[in-house]
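# Got a predicted model here, sequence first, then my questions.
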Amino acid sequence: MKRLCLLGLIALSVAFPVLAESRLDDKPAFIEQLLRQMTLQEKIGQLRLISIGADMPRERLAEELAAGNVGGTFNSVTRQDNRPLQDAALRSRLKIPIFFAYDVIHGHRTIFPIGLGLASSWDMQAVATAGRVAAIEASADGLDMTFAPMVDIARDPRWGRTSEGFGEDPYLVSEIARTMVGAYQGKSLRNPDSLMASVKHFALYGAVEGGRDYNVVDMSPLRMHQDYLPPYHAAIEAGAGGVMVALNTINGVPASANRWLLRDLLRKDWGFSGVTISDHGAITELLRHGVAADGREAAKLAIDAGLDMSMADSLYGQHLAELVQAGDVPMQVVDQAVREVLGAKYDLGLFHDPYRRIGQVSEDPPEVNAESRLHRQAARDVARQSLVLLENRNSVLPLDKADRIALVGPLADSHIDMLGSWSAAGVAKQTVTLRQAMQAALGDHGRLVYARGANVTDDEKLVEYLNFLNWDNPEVVQDPRPADQMIAEAVAAARQADVVVAAVGESRGMSHESSSRTSLQLPASQQALLRALKQTGKPLVLVLMNGRPLNLAWAQANADAMLETWFSGTEGGHAIAEVLFGDYNPSGKLPISFPRSVGQIPVYYNHPRLGRPFVEGKPGNYTSQYFDEPNGPLYPFGYGLSYTQFSLSPPRLSTDVLSHGQSLEVSVTLKNTGKRDGATVVQLYIRDLAASVVRPVKELKGFRKVWLKAGEEQQVRFSVGEDELTFVDAQLRQVAEPGVFEVQAGLDSQHVQTQRFELR
């Protein structure tokens, strides 16, 4: 029998005297025996997930835990806070341990770039590093589960939660989903440094109408299966132990009451055997959706649909017992939900040792925010790979450290905004700002002049909104000086300088849950600053900090260089400075298209083919176009520049005829034709020339990040078989139909070279 901590052994011997010796390592038998000992009230308790402090005071929560009325908690992030709650759970009649969960999205104490930034690396090792470090740090704080990864496909950047995810493409997001699940969960969920992944938001949350959070989703089954469901499926295939259910409706039925979604698709078709968890308050929201007349009906709809745990629960606790006793909910339905919750706890090793991640008091860190607990080098390495160079006219970058540099902008010295949204237990003062990093890079002899130049926004209502939950410690702090005075100071600094670096974009709260926008423009205060800086005639470098694609039409036309840095985390300042000064050659590529204006939305590279497509350079009349501005994105999916240059040969195929069950090899030669060492991403796309349903103009089916010395070349190979050619047909079957396919290879999705083959 495996070693148990003392309290775990006591718990097992008292509650499960037989199982403790003979059944603990037999999961099904252990859970079934435990179920038989549980009262209905204790079963319902296991289905309740309670937010510490927000849903009930800590004192009452301890009482509820001791009574066996709570199955898990979230929003507590230290061992000292979690240990007394586990103690309380082990005072309950059956001594069933609880689990502790939190939104660990892109780091825990060490904060890595936001999801869009991680995806911009196109490097699965970098993504895995972020996930593994997050798991190590979070589990060291006593956490068992994370509500991540967030794998919603996002094609409308007005949606604030675009920042959390990995972009617009099913293939890229699926690869990241698999990687993150593996990184969080490690080699075994029982290991003390593992976190159970609870993939979210299931399903289709990124497709809310108008990009407005919590809005409806109405989508054809074909598009659903082809474009939006694959990343969730990839996470399930990778072994994610949990699924968080979305807040939106799907074709008229809320996800949290959607039996087809949770029972037919997730469990029957995909074989998921883990625990499903509602999003915050989602069961109560069934009343506001208008599908439940009262709390009793809402609880019945959710449990019948297959929703195991109720986050921020009140309705399961109030109504499930009555529903079972009245015969309106069969006991076996409740039992199955409880079975999944107990199974998650078993997989986490909590029945073997309830303190597996909490540890002993003697092992607690003396200071939870100690510098020694951070993983700065890993964060810096990953952040550097996440930066995307959008423009670099006349090679204004990298900067010369001998130059006099004017650093301006409201985000140049903002610690809190480096963190980005959902920054877990990250501490703002531990971040490195761009101002700090540039000054450190220049040293004592550096010539850096700083001026704020503008507030993030001068819209008082917007500032009030952004600070709504943080009035005691506001995130957006306004400089009280008049706007023209701040701009004048920045212009004066610019006139003294050889080059101007402007850090502009969004505050982190502008790209967050419930922060949808009708405009993608920079706020007016920052636009005025940039126009004034442009008038000085000095080279203008924009450092963008934002959680979504922005409207950069003016910037593209007027800035000499642009570096997209997203919100780059704890070490973001150093990473950005290294790129600006040329100590690191940028290699990031966009995981999402940048529209020219909000009127183009949605704009994404793999859109369906049309009968009247617009063709660049040809007359646009009676084609699918906007006649009042250029068509296509401002910056396409997969785009990103380097300080060196690369050439890519046309693709070469090992055969031009492919039989079912076989594969062919695609090879290209990548050469670094510039004078600096660097990396780029070779991207492979497939175009199905004729099929039984309308297919996308192209689909990403492979990518390789390659580092080459100046003058070096390398052959890059991809394998293409039926898996890369399958799609969902009109009957929702996965098929690979015979016909001609086009292989496209490029360094972004627009500029490609092609070759064809036939599938017979």
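On my side now, so go ahead. In this text, all values refer to a predicted model and were calculated from it rather than measured experimentally.

# CA only for contacts and neighbour counts going forward, please
OK.

# Pull the contacting residues for the closest residue in space to residue 224 that isn't next to it in sequence.
Of all residues not flanking residue 224 in the chain, residue 204 sits nearest, at 7.7 Å (CA to CA, 6 or more residues apart in numbering). Going by CA atoms under 8 Å, 6 or more residues apart in numbering, residue 204 touches 152, 153, 217, 224, 228, 229, 246, 250.

# Including distance to residue 642, could those residues go into CSV?
Supplementary listing: those in CSV, determined by distance: CA to CA, whole Å:
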residue, distance to residue 642
152, 29
153, 27
217, 38
224, 36
228, 31
229, 33
246, 38
250, 42
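
# ok, so of those, who is nearest residue 731?
Lowest distance from residue 731 to the contacts of residue 204 (CA to CA) belongs to residue 224, with 12.9 Å.

# That closest one falls within a strand, correct?
No. Read with DSSP: H, G, I helix; E, B strand; the rest coil, residue 224 is helix and lies in no strand.

# So for this protein, the centremost residue is which one?
residue 165 (3.0 Å; CA atoms, centre = their mean).

# Distance of the spatially closest residue to that one that is not a sequence neighbour relative to residue 30?
The spatially closest residue to residue 165, leaving aside those adjacent along the chain, is residue 115, at 4.8 Å (CA to CA, 6+ apart). Residue 115 sits 39 Å away from residue 30, going by CA to CA, to the nearest Å.

# next, the one to line up against it:
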Amino acid sequence: MKKCWIQIIGVCCLLSVSACKQSLPYQNTSLSAEQRAEDLLHRLTLEEKVALMQNSSPAIPRLGIKEYDWWNEALHGVGRAGLATVYPQAIGMAASFNDSLLYKVFDAVSDEARAKSRVFSEQGGLKRYQGLTFWTPNVNIFRDPRWGRGQETYGEDPYLTGCMGMAVVRGLQGPADQKYDKLHACAKHFAVHSGPEWNRHSFDAENIAPRDLWETYLPAFKDLVQKADVKEVMCAYNRFEGEPCCGSNRLLMQILRDEWGYKGIVVSDCGAISDFYAPNTHQTHPDNKHASAGAVLNGTDLECGNEYASLPKAIQDGLIDEKQIDISLKRLLKARFELGEMDARPAWAEIPASVVNSAKHQQLALQMARESIVLLQNKNQLLPLGKNLKVAIVGPNANDSVMQWGNYNGFPAHTTTLLEAVRKVLPENQLIYEEGCDRTSDKALRSLFHECRADNKPGFNATYWNNRRYEGTVAATDRVTTPFHFSSGGATAFAPGVQTADFSACYRSTFSPTRSGKVAFRFQMDGGVALSIDGKEVAQTGNSKNPTAIYTLDAKAGQHYQVEIRFKQLYGDATLNFDLGEEVPLNMTAVVEKVKDADVILFAGGISPTLEGEEMSVTIPGFRGGDRTDIELPAVQRALLQQLHQAGKKIVFINFSGSAMGLLPESTACDAILQAWYPGEAGGTAVADVLFGNYNPAGRLPVTFYESIAQVPDFEDYSMKGRTYRYMQQKPLFPFGHGLSYTEFTYGDAKLSKSIVAKGEKVSLTIPVSNVGQREGEEVVQLYLKRPSDKEGPRYTLRAFKRISIPAGKTESVTIPLTQESFEWFDSATNTVHPLAGAYELLYGGSSDLDKLKSVSITVQ
């Protein structure tokens, strides 16, 4: 009996402890996130607080806090975390001018993200690229076509960028009336940030005119903060008016928090706090403790990096008070409670893992890819093509699936290239395929990567160590199924769990060629590479800035070659690009001869994310650090196009790029031009649907296509004078908002509900739009605002857009409501933007081309 009583008392004690534990306020799910954060904050030691203010936040078992990494990506689909639906790159989705569709895309993305994160959580703490806090969208203004990261934005116009950015945030964060947020989005990079990439750690965006700041660089951020309730804002690498953006009191405290009332988290760009003091950077602070204290005091709550570990020393030295730490940390804890990440039962658990790259999402990727395509030119209505023609597909981007993914991408189950898609439309006897040329070199590499298998599966097995010795505890294993495109730029790991410095990697596969011949092993890298074949080291090199064949194998069909690639980071950012295949010297005469029987040439050209992007090591002529030094099509492609044109061939040029290209020569040599961007997993199908008339294109340019670099001011000049459609005086090659259709639209005379508007009154503009062509099509109705009395501001600026479908022969009346906010304009008397009284013109039509816009006058009192 005594033993039984002891057992009962023991059980009661356990129950009592459990009840006590559950009664702690921060564990009470009925309390608000604010209340729970306040309670938990005061239970933490200073060292624990500081650890939780870094993106890789450790577990604190004594309080039930789980391991969490704040860094995740979803630029155009869940990124860097395995299987996911890959939508067109952001700049392509901007070309849809369809924020409603963009919302659907990111609602689908958030479904995949929640499902994937739940699965990752069941396997342990949430590590990098596994959490619920996504560092997207990028709402910087794409002010210069040379900027490599412009592809990540929604174009050059503040209004369009704000509309698209808000759709992204709402799709990711979910309905506002739910107990838990679906995800958290992040507006980046705040602010006045759009290249150059090569000097971003030391560059100062200075002498910014108040007008440019308030009318161009800040409006999209303000929209996301005040209208979409974005939960995070990321501060930029560069300085603004002398201060690093992540330590800018003007940006983060005065504007963001005080003027806009922002209550959420500010996170640093990765490594940005190190830029406060490290050699060859801003060097505005003497050391890490001063840098960290300065960042926190000026509003940066979370660091992507390791400098905040110095905060206890900064407190000890009197540089900052622990109360300031508490202000920032409370915001971080509140966010984790808002997501339900701290709770035992996962939020949004009803979303099944089967949504990831599901058939429904694949169809959505196809729809968005179709809507993103812009028909720039169509001489003599060559397009759409008949299916009885003999077609030749030429060019380096015809069969490159990786190019279609853009950057910051996930990995789809399958990517349809243009070549694959056309093969589904035409029989083989009507189709000729000839790659023709490389993107930038006079030697094309016909990839044989698909003939590499490891463990009887496609690709290479990868093993990583967090040291340069290829030994000790394995940090990660992975499988690489496409030609290598690795970079640690932007503090991006080669694989989850791998450091961005002081690491090594080994990649192994079996190469089984199906035909004999010389096979080049081509590398471009920052770091050291050793290549072994069948256990024998055959080449060793390092820091090859241009793609170079470091070894050529005399391959025999039917043999199996054991390939091992060892790579180690040496200094600075690490990059590793690798492919193997047959190097084919460009023979233009032979190319022309091979396609001589074709009725039309589909030339799939342009550039790729291996040439433009974030802080890259590319040194090919025309490219620098991820940016471009000019905007022309690479010379080798231009020369081949001219040869095909001189041979009398009809040419459809399909340009794949993340930025505007100088296509003036191509507009002469080619009959039709399509802008395909980096169109995602369904891009090939979407382009083929447009080419053969299964889809009537209606994409519009979210950026100006200039004739040449001569029309663009100096890259490092942040003044908007002469930039974008809003300020340039010359005639561009293709204007902002431009895009053709296979039908024709005309605009009638618009009617205002009232032509004089008093303060607080609403007004609407009704525009009759007629489809006078032979087939149904979509039109993007665009409304611009002009203030004739303002000679210093933008010539005109976008204020509304609407994408509509109109049957052939029908007229639709498009009504656009206008509020006081529609008439916000820069007031030079106060250096502020607000609804400004005066006379305006409303310009409306299907592009920003002034020659094609109609107008109506309105007066605001």
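Received, thanks. Small disclaimer: the values here were computed from a predicted structure and weren't measured.

# Would you report the TM-score computed for these chains?
Put the two chains on top of each other and the TM-score (TM-score structural alignment, normalised by the length of structure 1) is 0.84; 684 aligned residues with a CA RMSD of 3.1 Å.

# related to what we said a few turns ago, quick one: the contacts of residue 204 of structure 1 as a markdown table, columns for secondary structure and distance to residue 133 of structure 1 too.
Formatted as a markdown table, the contacts of residue 204 of structure 1 follow (DSSP: H, G, I helix; E, B strand; the rest coil; distance: CA to CA, whole Å):
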| residue | secondary structure | distance to residue 133 of structure 1 |
| --- | --- | --- |
| 152 | coil | 23 |
| 153 | coil | 25 |
| 217 | strand | 35 |
| 224 | helix | 33 |
| 228 | helix | 28 |
| 229 | coil | 28 |
| 246 | coil | 27 |
| 250 | strand | 35 |
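
# Let's see if you can find the most crowded of the residues you listed.
With neighbours taken as other CA atoms under 10 Å, the top of the contacts of residue 204 of structure 1 is residue 152, carrying 32 neighbours.

# when you align them, which residue in structure 2 goes with that one?
In structure 2, residue 152 of structure 1 lines up with residue 140, judged by TM-score structural alignment.

# what do you get for residue 262 of structure 1?
Using TM-score structural alignment, residue 262 of structure 1 lines up with residue 252 in structure 2.

# gap between the spatially closest residue to its match that is not a sequence neighbour and residue 267 of structure 2?
Nearest non-adjacent residue to residue 252 of structure 2, counting by CA to CA, 6+ apart: residue 299, 5.9 Å away. The spacing between residue 299 of structure 2 and residue 267 of structure 2, counted by CA to CA, is 9 Å.

# Please identify which of these two sits among more neighbours.
More crowded of residue 299 of structure 2 and residue 267, by other CA under 10 Å: residue 267, with 30 against 24.

# check contacts around that one.
Counting by CA under 8 Å, 6+ apart, residue 267 of structure 2 has contacts 232, 233, 234, 235, 300, 301, 302, 303, 304.

# can I get the residues you listed in CSV with neighbour count?
Shown next, in CSV, are those (neighbours: other CA atoms under 10 Å):
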residue, neighbour count
232, 26
233, 29
234, 26
235, 28
300, 27
301, 26
302, 26
303, 28
304, 22
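
# okay, now the residue nearest to residue 165 of structure 1: neighbour count?
Residue 115 of structure 1 has 30 nearby residues by other CA under 10 Å.

# what lines up against it once you look at structure 2?
Using TM-score structural alignment, the partner of residue 115 of structure 1 in structure 2 is residue 90.

# which position in structure 1 aligns with residue 286 of structure 2?
Checking with TM-score structural alignment, residue 286 of structure 2 has residue 293 as its match.

# gap between residue 595 of structure 2 and residue 505 of structure 2?
43 Å.

# More neighbours: the two, which one.
Ranked by neighbour count (other CA under 10 Å), residue 595 of structure 2 and residue 505 place residue 505 first, with 26 against 22.

# So for stretch 794-806 of structure 2, what gets flagged as buried?
Buried residues in stretch 794-806 of structure 2, defined by neighbour count with 16 or more other CA atoms under 10 Å: 794, 795, 796, 797, 798, 799, 800, 801, 802, 803, 806.

# wouldn't the fifth one be in contact with residue 786 here?
Read that as residue 798 of structure 2. No. Between residue 798 of structure 2 and residue 786 there is no contact under CA atoms under 8 Å: 9.2 Å.

# Pick the one among the contacts of residue 267 of structure 2 closest to residue 745 of structure 2.
Using CA to CA, the contacts of residue 267 of structure 2 come closest to residue 745 of structure 2 at residue 233, 40.9 Å.

# Let me see the contact set for the closest one.
The neighbours of residue 233 of structure 2, taking CA under 8 Å, 6+ apart as the test, are 186, 187, 188, 189, 190, 264, 265, 266, 267.

# Same list (the residues you listed) but as CSV, adding secondary structure and distance to residue 790 of structure 2.
Shown next, in CSV, are the contacts of residue 233 of structure 2 (three-state DSSP; distance: CA to CA, whole Å):
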residue, secondary structure, distance to residue 790 of structure 2
186, strand, 35
187, strand, 31
188, strand, 31
189, strand, 30
190, strand, 28
264, coil, 37
265, strand, 38
266, strand, 36
267, strand, 38
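
# What remains of those residues once you look at structure 1?
Of these, the contacts whose aligned counterparts also meet in structure 1 (both residues aligned by TM-score structural alignment, their matches' CA atoms under 8 Å) are 186, 187, 188, 189, 190, 264, 265, 266, 267.

# right, and out of these, which lies closest to residue 771 of structure 2?
Distance to residue 771 of structure 2, by CA to CA, is smallest for residue 187 among those, at 38.4 Å.

# Tell me the counterpart of that closest one in structure 1.
If you follow residue 187 of structure 2 across to structure 1 using TM-score structural alignment, you land on residue 199.

# Next: residue 757 of structure 2.
Residue 757 of structure 2 maps onto residue 658 in structure 1, by TM-score structural alignment.

# Equivalent analysis for residue 369 of structure 2, please.
Checking TM-score structural alignment: residue 369 of structure 2 goes with residue 383.

# so its match sits right up against residue 114, yeah?
No. Here residue 383 of structure 1 does not reach residue 114: they are 9.5 Å apart, not a contact under CA under 8 Å.

# Quickly list what's touching both of the two.
568, 569.

# Tell me, how many residues neighbour residue 343 of structure 2?
With other CA under 10 Å as criterion, residue 343 of structure 2 counts 17.
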